[in-house]
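Novice: Here is a sequence with its predicted model. Questions after.
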Amino acid sequence: MAVHFHEEDLPAGVLADGPIAVDTETMGLVTPRDRLCVVQLSDGHGDEHLVRFRVGSSYDAPNLKAALADPARLKLYHFARFDLAAIEHYLGVTAAPVFCTKIASKLTRTYTDRHGLKNLVQELLGGEISKAQQSSDWGAPEINEAQREYAASDVRFLHRLHAIFVERLAREGRTEMAQACFDFLPTRARLDLAGWAENDIFSHA
C-alpha cells in the first residue's frame, strides 16, 4: 500500500477498472470562494493517488477529468454533495454515477446520529482514522506527510464501506430509495453552486 502524490493531473493508466473512491480538499467550505487544492482517488487495490493543484492552476487535468467523468465507473464518496460541487466548479465535469456512504449510513444506521467517516470506520471496519489535518492549510506550497496520510485515509476505506452498505440497504429495503438520492446528488450540488445551499426548494415556505 502506497500514497502517490501528483502535480496537476493523474498519470495515465494508474487506476484499475471498476469503482473509484473520490474525495477533495479545499481552502474552505464555500466552493466558489475556496479553491480546490487536492483530489484524492483510490481504486480499492491498496494505493491512493493525490492530485494537487497549486494556486493559479488552470485545472487542465485531462486524465483526472476522464476518470471522474466516466459514466461507466461508479464514484464512491463520503458526503458526495460537497465533492461533486467542488469538482464541477473547478474541473468542469460531473463526477457521477455516485454512491455516498454518508447517505447510505443515514438510511441504514438509524439507531445513531453519528455518520462521520471516522464513526463508520470505527464501527463497521474496526479501524481508526485521524481527523487532525482536516482543517489544515491545503493551499500551502508544500503538502506535508501528515496531510498526505489524512487525505489518503479519506478514500482508503470507501470500497469496503460500499460493500457493507450495499448489503445493509438491501436488508432494510432501502436500495431503491438510496439510488434515487444518489442520482439526485449532482443536481443537489448544482443547486448549492447556484445559491440554494440552505434554502429547501421542496418546502412549503
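Specialist: Received the coordinates, thanks.

Novice: Going by C-alpha atoms from here, please, whenever you check contacts or count neighbours.
Specialist: Fine.

Novice: At the geometric centre of the protein, which residue do we find?
Specialist: Closest to where the C-alpha atoms of the chain average out (CA atoms, centre = their mean) is residue 23, at 3.1 Å.

Novice: Once you drop chain neighbours, what's closest to it?
Specialist: With CA to CA, 6 or more residues apart in numbering as the criterion, residue 23 has its nearest non-adjacent residue at 5.1 Å, and that residue is residue 40.

Novice: Let's verify the one you found: helix, strand, or coil?
Specialist: Assigned with DSSP: H, G, I helix; E, B strand; the rest coil, residue 40 falls in the strand class.

Novice: so it makes contact with residue 53?
Specialist: No: using CA atoms under 8 Å, residue 40 makes no contact with residue 53, being 11.5 Å away.

Novice: okay, the two: which has more neighbours?
Specialist: Neighbour count, other CA atoms under 10 Å: between residue 40 and residue 53, residue 40 has more, with 26 against 22.

Novice: residue contacts, that one?
Specialist: Contacts for residue 40 were tallied using CA atoms under 8 Å, 6 or more residues apart in numbering; they are 21, 22, 23, 24, 48, 49, 50, 51, 151, 152, 154, 155.

Novice: and the comparison structure, right after this:
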Amino acid sequence: MTDRHVIDSEDEYLDAITKIEAGHGPIAVDAERASGYRYSQRAYLIQVFRRGAGVFLFDPPAIGRFDALNDAIRDEEWIIHAASQDLACLREVGLDPSRIFDTELASRLLGLDRVGLGSVVEELLGIHLAKEHSAADWSTRPLPESWLEYAALDVELLVDVRDKLDALLTESGKQEIAAQEFEATRLRQPKLVRQDPWRRLSGLHGVRGARNLAVARELWTARDTLARERDVAPGRLVPDASLVAVVKAQPRSSAALAAMRDFKGRASRTDLPVWWAALERGLTTDDLPPLRPASSDVLPPARSWSERNPEADARLKAARTALAVVAESLSIPLENVLTPEMLRRLAWTPPVPLDAATVGDALRGLGAREWQIEATAQTIALAFVEGNQTASEPQKSES
C-alpha cells in the first residue's frame, strides 16, 4: 500500500498546484466531511487526481482557502461522484467548477442497478473498492493511513470510471441528457432554510398541543445553539428521542429531569442547566407556536389527496402510470425522468388550457430540463386529461 501524505502547508499546497497544472485531462475531485460528528458540513479532506500528476490529499482546515487551486483548474472538467453532496463544501473553501461530470448521475441515467462508487467501480472496472470508512469522523487528526488510502482510491479510479461511463452514454444516445443533468446539478441553488426548523424533530408527530410544541421548540433551539457553538452534531449531544421524551414527561424539577431514564446523550447531564432552562421557557412562554406551520408552498402528503383533492389525486395516479412506461423505454429511473415533487406540483395545480405546450411551460418553470420536457410533457398532458375524466365519472353515475 502506497504511503499517503496529507498536504497541510502553504509551500506544499502551491507545489501541488504546479504539478496538477502540468498534468493532463479531466480532474477527479472528492471531499470528506464529518457528518454525524460535527455540526458543520465543511470538508475535512479534499482529494484531487489528474493523469500525469497523481493524487493529492489536502487538509482544508490547515490550508483555508483554495482560490489558487480553483484558478488553476476551474475551466477543466471536474469529475465528482454525487456532485450535489460535495459542491457546497467545496465552494465554501473557494473551489467552484465551470464544468462537471457526475459519475453517480451518469450511472443512474444508464440504468445501473447500484450507483454507489464502490458498486460502480466494481461493475465497470472489476475492482473491489472497500467503503468501510465512508461514515468515519474525518475531523480526526492525524488521519489513519488506512483512511487516507481509502480517500485516495476514491479519486484515483474516478477518471477511468468517467471514461467508461462516457462511452456507455455515447452508445446509448444519452450524452446530451447527461450534459443537461450535469449542468443542472452544478447550477442548483442551495435549499432555503426551512421555516420553523425545530418541526423536523423526529417523533414530533406524537406531540399534541401548543404548549408541548413550545417546549419542543425551546429544547430543540437550546440543543442547536449548543451544537453550533461546539461544532458537534446535535444528535450526539442529546438524541431527538430524548428531547421528545422530555416534552411528553415534562418533569417539574431539574432533579426530576436528571432522573429520567429516557433522557440520554453525552450532554444530557453535563449540561443539565441548559435543558432545564429551555424546559422552563417552553412551559412559561406566551409565544405559543401554531399547531401547524404557517402557510407555505408545501403540498399535503399524496396519501391524503383522494379526500382533499380527488381530481389532483386522479391526475397524479394516471401520470405516474404513464411516466413509468416512459422511464422503462428510456432505461432511466422514474425519479430521474421527472422528480416526484415536480409531478405532484403539476398535478395539484395543472396549467390551463391543458395541453403539451402549457405542461411544458409549467415544467420549465419548475426547473425541468429540456430533455425531460420533451420526454414527458405530451404524456403528462394526456394522462391529466384521463385523470380528470376518471375523477368525474362517479359524479356522473350519481346524477
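Specialist: Arrived safely. Not measured: the values here are computed from a predicted model.

Novice: returning to what we had before: now secondary structure too, for the contacts of residue 40 of the first structure, in JSON lines please.
Specialist: Putting these into JSON lines (three-state DSSP) gives the following:
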{"residue": "21", "secondary structure": "strand"}
{"residue": "22", "secondary structure": "strand"}
{"residue": "23", "secondary structure": "strand"}
{"residue": "24", "secondary structure": "strand"}
{"residue": "48", "secondary structure": "strand"}
{"residue": "49", "secondary structure": "strand"}
{"residue": "50", "secondary structure": "strand"}
{"residue": "51", "secondary structure": "strand"}
{"residue": "151", "secondary structure": "helix"}
{"residue": "152", "secondary structure": "helix"}
{"residue": "154", "secondary structure": "helix"}
{"residue": "155", "secondary structure": "helix"}
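
Novice: which of those lies closest to residue 8 of the first structure?
Specialist: residue 51 (6.0 Å; CA to CA).

Novice: So that closest one is in contact with residue 6, correct?
Specialist: Yes: taking contacts as CA under 8 Å, residue 51 of the first structure lies within contact range of residue 6: 4.8 Å.

Novice: neighbour count winner among the two?
Specialist: residue 51 (20 against 15).

Novice: Just tell me what the more buried one corresponds to in the second structure.
Specialist: For residue 51 of the first structure, the aligned position in the second structure is occupied by residue 58, per TM-score structural alignment.

Novice: what's the distance between the residue lying closest to residue 122 of the first structure once chain neighbours are set aside and residue 118 of the first structure?
Specialist: Using CA to CA, 6+ apart and skipping residues adjacent in sequence, the residue nearest residue 122 of the first structure is residue 128, 5.8 Å away. Taking CA to CA, to the nearest Å as the measure, residue 128 of the first structure falls 7 Å from residue 118 of the first structure.

Novice: likewise residue 189 of the first structure?
Specialist: Distance from residue 189 of the first structure to residue 118 of the first structure, by CA to CA: 23 Å.

Novice: Those two: which is more packed in?
Specialist: More neighbours surround residue 189 than the other of residue 189 of the first structure and residue 118, with 23 against 16 (other CA under 10 Å).

Novice: Secondary structure element for the more buried one, which one?
Specialist: Here residue 189 of the first structure sits within helix 175-194, counting by DSSP states H and E.

Novice: how about that helix: buried residues?
Specialist: Within helix 175-194 of the first structure, the residues that qualify as buried are 175, 178-179, 181-182, 185-186, 188-193, counting by 16 or more other CA atoms under 10 Å.

Novice: Which one of the residues you listed is nearest to residue 57 of the first structure?
Specialist: The shortest approach to residue 57 of the first structure among those belongs to residue 193, at 20.2 Å (CA to CA).
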